[in-house]
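Engineer: Build me a structure from this.
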Amino acid sequence: MILLANCEAEPGFFHSVTALKAGTGAVDALVEGIGHVEADPAVRSVGYGGWPNMIGEMECDAGVMDGTTREVGAVGAVPRTLPVARLAREVMRRLPHVMLTGAGARRFADESGFISDEMLHPDSARVWWDKLEGLLDPAQRAAFPDLPLAPFSKAITDPERVRDTTVFLGRDSGGDMAAVTSTSGWAWKYPGRLGDSPIPGAGFYADSRFGAAACTHTGEMTMRSATAHAVVHAMQLGLDLDQAVEAAARDLLTLETGFLGEVVIHAIDATGRHRVVNLLGRAPVSYWIWTPEMAEPERRLSEQFQS
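Structural biologist: Alright, predicted model coming up:
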């Protein structure tokens, strides 16, 4: 068994460890843990503690992948829904589709018995309006949000405020692997924006034969390079974990245009090894790791990737 997650996962990491120890399958153990992260208002990039889009609405994304069947469920830009990872699991289990977005995802949540959640944290609402108000003249404030938003997108969108999607990668006692993600996305994003978190192959991927990977930070880059799948596919082609992560990292660094920023790759292989590397970041980021040989889960620092 193994469990790997980024630093934001702390509120739920120990719950997933307990579930894995009790014999819970990888998908369910990871969804259980990430649900605690989504509900914790102290985590300011996921669920209730996250940040709204440009017009002050919460839109959350999540993805779930079963590495043994390679079935996927994903939801994006979902309103009024706190446990979006659990909703993504329902998509995987109950529908012939891989992804639902927006109003359709919320409709499916209603049909699946999910309550309608109040998602906008009061502090998030305050910070959002304070920033937006400073960019609008009186006429624009009176008309908001019924005015063109694109001219404000670069001034207000704040990917630096939300630096960590929550990502969980795990393998259970039966050897089944899974990947689960959840996020509220960039602060003040353009309405409807999806990052890599709900995109299989970009923000997450799992194949129990070889390994699993997930990415945090600048999803606009990992979507262009299909980074999570690139890591796992490289292991399928015979590269070891280190070589696979480094190949995917080097490919990201070939991007020269578009929005560029920090990326963190988290990966595990089928033998229980792990690797976490940080590209273009100013400092290492922390993550959580647990294997049965450890007395307790450990918080460690990522490597700074050197091309």
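
Engineer: okay, CA-based contacts and neighbour counts for the rest of this
Structural biologist: Will do.

Engineer: If we ignore the residues flanking it in sequence, what's nearest Asp251?
Structural biologist: Taking Cα to Cα, 6 or more residues apart in numbering as the measure, Asp251 lies nearest to Ser225, with 7.2 Å between them; neighbours along the chain are not counted.

Engineer: Might you report the residue contacts of that neighbour?
Structural biologist: By Cα atoms under 8 Å, 6 or more residues apart in numbering, Ser225 lies in contact with Ala202, Asp251, Leu252.

Engineer: Next step: those restricted to helices.
Structural biologist: When DSSP state H is applied, those are split such that Asp251, Leu252 fall in helices.

Engineer: Of the contacts of Ser225 - the most surrounded one?
Structural biologist: Within the contacts of Ser225, Ala202 tops the neighbour count with 25 neighbours, counted by other Cα atoms under 10 Å.

Engineer: wouldn't that one be in contact with Glu220 here?
Structural biologist: No: taking Cα atoms under 8 Å as the contact criterion, Ala202 and Glu220 are not neighbours in contact, 9.4 Å apart.

Engineer: Overlap in contacts, these two.
Structural biologist: Asp196.

Engineer: Contacts only, for the nearest residue to Ala26 once chain neighbours are set aside.
Structural biologist: What sits nearest to Ala26 in space, not counting adjacent residues and going by Cα to Cα, 6+ apart, is Asp172, at 5.0 Å. Asp172 sits next to Met1, Ile2, Leu20, Gly23, Thr24, Gly25, Ala26 when contact means Cα under 8 Å, 6+ apart.

Engineer: can you check Ala39 too?
Structural biologist: By Cα under 8 Å, 6+ apart, the contact list for Ala39 reads Gly47, Tyr48, Gly49, Leu82, Pro83.

Engineer: same for the host helix or strand of Ala267, what does it pack against?
Structural biologist: Secondary-structure element containing Ala267, defined by DSSP states H and E: strand 263-269. In terms of contact count using 3 or more Cα pairs under 8 Å, 6 or more residues apart in numbering; DSSP states H and E, strand 263-269 is assigned the packing partners strand 2-6, strand 166-171, strand 211-217, helix 219-225, helix 241-252, strand 274-279.

Engineer: Need the ones you listed in TSV (columns: distance to Thr69).
Structural biologist: Conversion of those to TSV gives the following (distance: least, Cα to Cα, whole Å):
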stretch	distance to Thr69
strand 2-6	19
strand 166-171	14
strand 211-217	13
helix 219-225	23
helix 241-252	21
strand 274-279	22
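
Engineer: Now the second one, please; I'll put the structures next to each other:
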Amino acid sequence: MFNRRKFLKASALSTALLAIGKKSIANTLPSSTNVINKPIVISTWDFGVAANADAWKVLSKNGRALDAVEQGVWVPEADESNQSVGYGGLPDRDGKVTLDACIMDELGNCGAVLALEHILHPISVARKVMEKTPHVMLAGDGALQFALEQGFKKINLLTPASEKAWKEWLKTAKYEPVINIENKLYDKAAPNKLPGNKYNHDTIGMIAMDAQGNLSGACTTSGMAYKLHGRIGDSPIIGAGLYIDNEIGGATSTGVGEEVVRNVGSFLVVELMRQGYSPEEACKEAVMRIIKKKPETAKNIQVGFLALNKKGEYGAYAIQKGFSYAVCDSQKQDLVIKGKSYY
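Structural biologist: Below you'll find the model as predicted:
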């Protein structure tokens, strides 16, 4: 005889077991499914490994992605052996170390400093601009005045090693950016490279997604070595060097910033992801836009993009070979990946 009560109980139990089974299976599936890989942090170049490690200290404790990216990029900003970011960065042609940085959170708030001198952590000044002023960007002396008012200490950013390299460069004063200088060691044919140092004139861009699924990003640099005083690249420009859309994902860039600015590169990558492109596909399309517009120029420069979407999927693409990026999540703490390239 049919027992409706027993039937309903059995059906409910079957449904519950099925749900548990699906959940267990989902936890083993790759990020290409609906499973979200979070928390996670990615950053440009091999030196992003150390930066990611400090960002992970925040993310692993259910901290906010914004705090993670700020704390993460503090590492290269304070590392005098890294001459592409912050303290110890190679100066402009006049011997002045000027720093650029921007930061963006999950709410669309953003802040930036441009051509900032004498401050160890420009990314933190950028965050103060975001949180303490009605503005997005402060530049030059105004940015320094604001930083000092906020309690930051004034220091000399030009280290003896960078000053020595600058004085050597002055003998020829030839401005010729070297592709992938981050991955090349010093040799006599390139006097603008510092002996024993792999890092010379580039950027760290970092994107993180926290346990709540919220995204934030940071980008900081000392800019091109021996640039004209006052030159600004893409790094502190929201939409060029960095862009975050908490519904879609985030992107950052590295390389010759002028070409990134001309194409509003990071914003383009995020919008392509909105259209359904994977992070790598979006980065590739942004690179191809640069190549298509200036094919002859592109042969002699490097530009790379790095992106993370809301699933925790990541990818990169560059004009030239040699671009690398670092990944840190619950499975991988120090992974370095060589990005794909056109040439």
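
Engineer: picking that back up, what is the nearest of the contacts of Ser225 of the first structure to Thr271 of the first structure?
Structural biologist: Each of the contacts of Ser225 of the first structure was scored against Thr271 of the first structure by Cα to Cα, and Ala202 proved nearest at 22.8 Å.

Engineer: From Met130 of the second structure, how far out is the aligned residue in the second structure for Asp123 of the first structure?
Structural biologist: In the second structure, the position corresponding to Asp123 of the first structure is occupied by Ala161, as judged by TM-score structural alignment. Between Ala161 of the second structure and Met130 of the second structure the distance is 33 Å, computed by Cα to Cα, to the nearest Å.

Engineer: Could you find the counterpart of the residue nearest to Asp251 of the first structure in the second structure?
Structural biologist: For Ser225 of the first structure, the aligned position in the second structure is occupied by Asn263, per TM-score structural alignment.

Engineer: same question, Thr69 of the first structure
Structural biologist: Residue-level alignment of Thr69 of the first structure against the second structure, with TM-score structural alignment as criterion, gives Leu107.

Engineer: can I assume that match is in contact with Glu247?
Structural biologist: No: in this structure, Leu107 of the second structure sits apart from Glu247 without contact. The criterion is Cα under 8 Å, and the distance is 10.0 Å.

Engineer: Neighbours of Asp334 of the second structure, how many?
Structural biologist: Around Asp334 of the second structure there are 16 residues (other Cα under 10 Å).

Engineer: check contacts around the aligned partner of it in the first structure.
Structural biologist: For Asp334 of the second structure, the aligned position in the first structure is occupied by Pro297, per TM-score structural alignment. Contacts for Pro297 of the first structure were tallied using Cα under 8 Å, 6+ apart; they are Phe14, Trp288, Ile289, Trp290, Thr291.

Engineer: Assign the first one to helix, strand or coil.
Structural biologist: With DSSP: H, G, I helix; E, B strand; the rest coil as the basis, the three-state label of Phe14 of the first structure is helix.

Engineer: residue contacts, it?
Structural biologist: Contacts for Phe14 of the first structure were tallied using Cα under 8 Å, 6+ apart; they are Gly33, Pro297.

Engineer: Swap in 10 Å and give it another go.
Structural biologist: With Cα atoms under 10 Å, 6 or more residues apart in numbering as the criterion, the residues that contact Phe14 of the first structure are Leu3, Leu20, Gly33, His36, Trp288, Trp290, Glu296, Pro297.

Engineer: Any quick PyMOL command for the buried ones out of the residues you listed?
Structural biologist: Selecting the buried subset of these in PyMOL, with 16 or more other Cα atoms under 10 Å as the burial test, is done by:
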select buried, resi 3+20+33+36+288+290+297
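
Engineer: Among the contacts of Phe14 of the first structure, which are located in strands?
Structural biologist: When the contacts of Phe14 of the first structure are checked against strands (DSSP state E), the matches are Leu3, Trp288, Trp290.

Engineer: The second one and Arg299 touch, don't they?
Structural biologist: By that I understand Trp288 of the first structure. Yes: using Cα atoms under 10 Å, Trp288 of the first structure makes contact with Arg299 at a distance of 4.6 Å.

Engineer: Now list whatever residues contact both of these two.
Structural biologist: Ala5, Asn6, Cys7, Glu10.

Engineer: can you count the residues close to the last one?
Structural biologist: The reference is to Glu10 of the first structure. Other residues near Glu10 of the first structure number 19, with proximity taken as other Cα under 10 Å.

Engineer: if I line the two up, what does it land on in the second structure?
Structural biologist: In the second structure, the residue paired with Glu10 of the first structure according to TM-score structural alignment is Val49.

Engineer: and the helix or strand hosting the match of Asp123 of the first structure, how far out from the chain's middle?
Structural biologist: Counting by DSSP H and E, the element that carries Ala161 of the second structure is helix 160-169. Centre-to-centre, helix 160-169 of the second structure and its host chain are 27 Å apart (Cα atoms, centre = their mean, to the nearest Å).

Engineer: sorry, back to before: checking my notes, the match of Glu10 of the first structure in a helix, right?
Structural biologist: Yes: assigned with three-state DSSP, Val49 of the second structure falls within a helix.

Engineer: my guess is it meets Asp329, correct?
Structural biologist: No: applying Cα under 10 Å as the test, Val49 of the second structure and Asp329 come out as separate, 11.5 Å apart.

Engineer: Now for those two: what residues contact both?
Structural biologist: Taking Cα under 10 Å, 6+ apart as the contact rule, Val49 of the second structure and Asp329 both touch Val41, Ile42, Leu335.

Engineer: Spatially nearest residue to the second one (excluding sequence neighbours)?
Structural biologist: By that I understand Ile42 of the second structure. Beyond its immediate neighbours in the sequence, the residue positioned closest to Ile42 of the second structure (Cα to Cα, 6+ apart) is Val327, lying 4.6 Å away.

Engineer: just checking, the one you found touches Ala316?
Structural biologist: No: here Val327 of the second structure lies out of contact with Ala316, judged by Cα under 10 Å, at a distance of 11.6 Å.
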